[in-house]
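Participant: Give the three-dimensional model of this entry:
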Amino acid sequence: MVQPHGVILAGGRATRMGGGDKGRLMLSGRSLVARVVDRLAPQVDRLALNANGAPDRWSDLGLPVLPDEAPDRPGPLAGVLAGLDWAAATGCPHIVTAAADTPFLPPDLVPRLLAAAAPSGFALAATEVDGRVRAQPTFGLWPVALRDDLRTALAAGTRKIVAWTDAHGAGLAVFPTEPWDPFFNVNTPEDLARAEAMA
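Facilitator: As a prediction, this is how the structure comes out:
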């Protein structure tokens, strides 16, 4: 399978952190988003950032900045669509997404998503705790072939990622949660303190 493009999703409003760019929060001397870049870049053939507002505030990362096409910032699916449109323009058949506030994402995220892909080309990351598998829907392998379907779904009001992926049969790549959850994300000041301890 062709190596996918990578898209870091940083388009959220970060309301629980008081607003601003959550990916810019510092963790042991490096920003959250820089840590995500370090982990995801070696796994993909090229990398971009989905973010809204002035793109030059991300210029230090040296990445293309992809704003949401959909109005009113309707959530992560809009960022996925921006990434799919970018990949389509370069001829890449799929992308892998990761959230900008998850500094411990797996170093084998992409190969395991590729291995878990359903016939539709979809796969989502997941974790299993106490026998219960839980999807991590901002971490996924997304086929460019379905971008127009996603565009239509967004226009019709679809916002939850799994509401759309379930309709197309996403495979699951299940990751261990020991010694910690690799998809731990920083939503609050308390989370940031916990991440410092983990780092």
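Participant: use CA for all of it now, contacts and neighbours both
Facilitator: Will do.
Participant: Check what contacts stretch 162-180 and list those residues.
Facilitator: For stretch 162-180, contacts defined as Cα atoms under 8 Å, 6 or more residues apart in numbering pick out 112-113, 115-118, 120-129, 133, 135, 137, 150, 153, 158, 182.
Participant: and this one, so I can compare the two:
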Amino acid sequence: MSGPLGVILAGGLATRMGGGDKGLLTLGGRPLLSHVIDRLAPQVSGLALNANGEAARFDEFGLPVLADSISGYAGPLAGVLAGLDWAATQGADSIVTAAADTPFFPADLVARLQATGQGIETALVLAATPDAKRGQVRHPTFGLWPVSLRDDLRAALNDGLRKVVLWTERHKGREAVFPIGDVDPFFNVNTPEDLAKAEQMRKGAS
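Facilitator: Coordinates of the predicted model:
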């Protein structure tokens, strides 16, 4: 199989939105998830959605729905593992993940992640943006993940690990730094106020 598979992470609890699926909230008359699919699908060789609960609520998108295999809410790493296990059945070497609540991420996300991982046998790369105070900020729901590490990740999750960067640093993970232009490409919708801001950002970009 040529190129990584894409996995959209939609397994969050959305507590600051009052619960429910953030990806089903409407932006510009369409679900947030539709915007994410439109951006990621052209960059990958296949696409799936990581979400828990009743899969039928995502039927309109026509994607495989992958539930976490780790019990309880184990965070984004559990979604990554679900994606890696699915990718293994598809014969893929890697996946690229994107969050379901981040509608403006770069159209060259996959290309930049892959370029940063070039020449590394086990390329594990997170997206990052520059930050004046901290140098850079990592975006752990956006990354390139090798299928070969799935059993290591499963063991780490079963041992209680939940923080993405703790695991990526164990495997010498790198960061692909993306510029911030007029809008933060990794702006995500956590609150009703964020959704209103995203609407303004969308109109400004059009």
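Participant: can you tell me how far the nearest residue to Leu32 of the second structure once chain neighbours are set aside sits from Val44 of the second structure?
Facilitator: Once flanking residues are discounted, Leu32 of the second structure sits nearest to Gly23: 4.9 Å by Cα to Cα, 6 or more residues apart in numbering. Distance, Gly23 of the second structure to Val44 of the second structure, using Cα to Cα, to the nearest Å: 20 Å.
Participant: got a list of what the nearest residue to Asp21 of the second structure once chain neighbours are set aside touches?
Facilitator: Leaving aside its sequence neighbours, Asp21 of the second structure sits nearest to Ala14 (Cα to Cα, 6+ apart; 6.7 Å). Neighbouring residues of Ala14 of the second structure by Cα under 8 Å, 6+ apart: Gly20, Asp21, Lys22, Asn190.
Participant: any idea how far Leu25 of the second structure is from Ala14 of the second structure?
Facilitator: 11 Å.
Participant: Same check on Ala100 of the second structure?
Facilitator: 10 Å.
Participant: tell me, what's touching the two both at once?
Facilitator: By Cα under 8 Å, 6+ apart, Ala100 of the second structure and Leu25 have these common neighbours: Leu32.
Participant: More neighbours: which of those two?
Facilitator: Higher neighbour count among Ala100 of the second structure and Leu25: Ala100, with 29 against 17, using other Cα atoms under 10 Å.
Participant: Looking at the first structure, which of the contacts of Ala14 of the second structure hold up?
Facilitator: Using both residues aligned by TM-score structural alignment, their matches' Cα atoms under 8 Å, the first structure keeps these contacts from those: Gly20, Asp21, Lys22, Asn190.
Participant: Which among these count as buried?
Facilitator: With burial judged by 16 or more other Cα atoms under 10 Å, the buried subset of those is Asp21, Lys22, Asn190.
Participant: So what does the last one match up with in the first structure?
Facilitator: Asn190 of the second structure maps onto Asn187 in the first structure when the alignment is built from TM-score structural alignment.
Participant: I'd guessed its match sits against Gly18; true?
Facilitator: No - using Cα atoms under 8 Å, Asn187 of the first structure is not in contact with Gly18, being 9.9 Å away.
Participant: ok, longest strand in the first structure?
Facilitator: Determined from DSSP state E, the single longest strand within the first structure is strand 132-143.
Participant: Next, the distance between the ends of stretch 5-18 of the second structure.
Facilitator: 31 Å.
Participant: For the alignment partner in the first structure of the residue nearest to Leu32 of the second structure, give me its contacts.
Facilitator: Using TM-score structural alignment as the criterion, the counterpart of Gly23 of the second structure in the first structure is Gly23. Gly23 of the first structure makes contacts with Ala10, Ser31, Leu32, Val33, Ala34, Ala100, Asp101, as judged by Cα under 8 Å, 6+ apart.
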